[in-house]
Structures are given as structure tokens and as C-alpha cells.
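Peer 1: Sequence and computational prediction follow.
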Amino acid sequence: MAQGTRVATSAQTPLAQNLVLSARGRSLLKRLEGIRLRPYDDQTGVAITQWVAGATIGVGHLIDQSEWSRFSSGISQQEAETLLAHDVAPYEREIRKVVTRSLSQSEFDALVIFAFNIGRRAFSGSSVVRLLNNPKASTGYPSLESAWKAWNKSQGKVMQGLNNRRAAEWKLFDKGVYQ
């Protein structure tokens, strides 16, 4: 079987129309993102007491400046869970919209986790999506795996944390291993 192609099985659903992030996928996303109940700067990880671009709380929730007063003094664990459910839903919908092939639950979970990290617009226009939908698509990457793992930079610098995250996401996508 060619790299990046899969034979439909009973574990897959046509075009992922009914899939949502599983409990195991949510757990992995929380491990990869971390859970912070006080605001912090996403780029530096440093706790903050006033809004900055990149202000984050919970499980990777970017705080809009208009939301600062709501989140400035922190949130509870339950509020972090509620925010995560709200924040993940648009990524689930985006994957169901742009991916045109069947996906297993673990593949869908990996894509949600990946897209959540890189952003919906970046995901939708990525070589990853093009290669998912057409393994023979012309991209600058020899395989879906290499296109996926190329998302390893922050502010132009290769980050070991992103290398590790991409490896975990790919292991989930390719092997169905939630680690």
C-alpha cells in the first residue's frame, strides 16, 4: 500500500462526518498543550498580569483583549474543560469540511490535535490536507509524514517541543497510539 493511503475498514467512517474528538484524544491534547489556570504568554510560558498578544489560559485558549477581564484572575479546572470543549468544536468542523477521505477515530483525533496547534486557516491550506485528500498531490514534501512534521517552528526557529509534539501526533495518526 502506498504511503499515506488507507483501505477503508469498519473502524473508519465515510469522510469523518460523525466524528468528534474522543476522550482519549482530548486527554492527549491536554497532555500536549498543558493546562494552566492562570494567564500566561504563549510564546514564553511566563505568567502574565496584563493582556499581551498571545495571552493564553486553560488548554491553549488564546485570550482576546476583549476577554481579558473575564480571565485575568484565572479560571477553575471546570472552566478550563468548558473552554476546551468550546475551542475544539471549530477544529472538528473544519476537519469534517476539508478532509475528503475516510478517517479512523485515531486519525481524526490526531488531525484535531494538530490543527488546534497550528490554527484552522494554516491547517486548511496546508500540504497536510492536500496530501490527505490526494496522496499524489504536488507539494514540496515527499510524504504526508514529512509535510506534517515540517510544522516544527515557532517564530522561524525549530523547536524541540514542536518536534516532540509532531512525533506524538504522527504516531497517533499513523499507528493509532495515544502517547
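Peer 2: Sure, I can see it.

Peer 1: From now on I want contacts and neighbour counts done on CA atoms only, so please keep to that.
Peer 2: Fine.

Peer 1: ok, longest helix in the protein?
Peer 2: Longest helix in the chain by number of residues (criterion: DSSP state H): helix 77-98.

Peer 1: Distance from that helix to the middle of the chain?
Peer 2: Centre-to-centre, helix 77-98 and its host chain are 10 Å apart (Cα atoms, centre = their mean, to the nearest Å).

Peer 1: again with stretch 118-135
Peer 2: For stretch 118-135, the distance from its own C-alpha centre to the chain's C-alpha centre is 12 Å (Cα atoms, centre = their mean).

Peer 1: Pretty sure Phe116 sits against Ala89.
Peer 2: No: with contacts counted by Cα atoms under 8 Å, Phe116 stays clear of Ala89, the gap being 10.0 Å.

Peer 1: Look at the two and report which has more neighbours.
Peer 2: Neighbours of Phe116 and Ala89, each counted by other Cα atoms under 10 Å, are more numerous for Phe116; the result is 21 against 14.

Peer 1: quick check: angle from the helix or strand hosting the more buried one to helix 77-98?
Peer 2: Element membership of Phe116 [criterion: DSSP states H and E] is helix 105-118. Angle of helix 105-118 versus helix 77-98, following axes from the mean of the first three to the mean of the last three Cα atoms, to 10 degrees, is 110 degrees.

Peer 1: I'd like to know how many residues surround Gly25.
Peer 2: Other residues lying near Gly25 total 23 when counted by other Cα under 10 Å.

Peer 1: second one coming, line it up with the first:
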Amino acid sequence: MGYGYLIRNASEFEEYKNGISVTQADSLFRKVLVMYENAVKKFVKVNLTQSQFDALTILCYNIGIGNDSRGFGGSTVVKIINGESTGNLDSAWKAWNKSQGSVSSGLMKRRETELKIYYKADYTRL
């Protein structure tokens, strides 16, 4: 709901079951976005440009913070950026293209858009 926020428990469901306004969605997004920004700051050990930070924050928001291979913190993307792995960044980034075990064309487009932000500071959608 809102901007992709996942309701995590029954009390949140009760709070939001009748929907939310744009103002509430904006407020909720700003509140949770800080968690993802802080995760990028925690896990990425190299200096980033603003667009690189933005792209990584978007990726983290979409795949989750986790510090194992199922989330941003343990991802090959982070390892490559930190110089802890010699893989291909584009391939590692684009590997996050599955929903419920199947490749999603929507997620493939999303990853391409994030990479445009990362490399070119181009914030336009594909």
C-alpha cells in the first residue's frame, strides 16, 4: 500500500485497512525510507555519488535490508561495490528479477532503471 509498503502485522492492518490518503502515504514513505538509507550507509563501505546512493537505496527498499544473501546487506551487489567480490555489477544487480520464483519483466525494467540512476544519474523511467 502507499508506495510499496508491506503491512507487517495485525495492528498495522487494522490501522490501514480502509486505505490511506496521499499525505499519509508520503509520511509513511519518509518514515520508512530512513531505514533503507541507513542500511546503505551501514553496508556500503566506499564513497558514493548521490545518484549511486539513490540507486542503492531504491534497490535496498525493493529487495529488503537483510544481511544474508536474501537481502541487500549480504548481496553480491554490495560485495562487488565494496571490492569484496570480482563479479559483474550489472549481472549481480539484474539477478534480483524474480517474484515468487519467476522472472518478472516489471522487475527487469526496474533493475534497468536503477542502473541508469547508478551510472548516469538518469532518473527517467524506461
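Peer 2: Looks like it came in fine. As the structure is a computational prediction, the values presented were derived from the model and not from experiment.

Peer 1: picking up where we left off before, what span of the second structure is the longest helix of the first structure aligned with?
Peer 2: Mapping helix 77-98 of the first structure onto the second structure (TM-score structural alignment) gives residues 22-43.

Peer 1: Val112 of the first structure pairs with which position in the second structure?
Peer 2: Superposed on the second structure with TM-score structural alignment, Val112 of the first structure falls opposite Thr57.

Peer 1: ok, how many other residues are close to its match?
Peer 2: The tally of other residues near Thr57 of the second structure (other Cα under 10 Å) stands at 24.

Peer 1: Need the contact partners of stretch 81-92 of the second structure.
Peer 2: Stretch 81-92 of the second structure is contacted by residues Val44, Lys45, Val46, Thr76, Val77, Lys79, Ile80, Leu115 when judged by Cα atoms under 8 Å, 6 or more residues apart in numbering.

Peer 1: what distance separates the start and the end of that stretch?
Peer 2: In stretch 81-92 of the second structure, first residue to last residue: 10 Å (Cα to Cα, to the nearest Å).

Peer 1: Pull out the buried residues from it.
Peer 2: Ile81, Leu89 (16 or more other Cα atoms under 10 Å).

Peer 1: Check the offset of it from the chain's centre.
Peer 2: Going by Cα atoms, centre = their mean, where stretch 81-92 of the second structure is centred and where its chain is centred differ by 17 Å.

Peer 1: hang on, the earlier thing: my read is that the match of Val112 of the first structure contacts Tyr36, right?
Peer 2: Yes: between Thr57 of the second structure and Tyr36 there is a contact at 5.9 Å, judged by Cα under 8 Å.

Peer 1: where do the strands sit along the first structure?
Peer 2: Ranges of strands within the first structure are 12-13, 36-41, 55-58, 61-62, 103-104, 153-154, 157-158, based on DSSP state E.

Peer 1: Among those strands, which comes closest to Glu79 of the first structure?
Peer 2: Comparison of these against Glu79 of the first structure by Cα to Cα identifies strand 55-58 as nearest, at 7.9 Å.

Peer 1: And the contacts of the closest one?
Peer 2: Strand 55-58 of the first structure is contacted by residues 34-42, 48, 62-64, 71, 74-75, 77, 79-81, 83-84 when judged by Cα under 8 Å, 6+ apart.

Peer 1: re earlier: mean shift between the longest helix of the first structure and the second structure?
Peer 2: On superposition with the second structure, the mean distance recorded for helix 77-98 of the first structure (mean Cα distance after the TM-score superposition for the first structure) is 0.5 Å.

Peer 1: just checking, what packs against that helix?
Peer 2: strand 55-58, strand 61-62, helix 105-118, helix 120-124 (3 or more Cα pairs under 8 Å, 6 or more residues apart in numbering; DSSP states H and E).

Peer 1: OK, contacts around the closest residue in space to Ala39 of the second structure that isn't next to it in sequence?
Peer 2: Distances taken as Cα to Cα, 6 or more residues apart in numbering place Ile65 nearest to Ala39 of the second structure, at 6.5 Å, with adjacent residues excluded. Counting by Cα under 8 Å, 6+ apart, Ile65 of the second structure makes contact with Tyr36, Ala39, Gly71, Phe72, Gly73.
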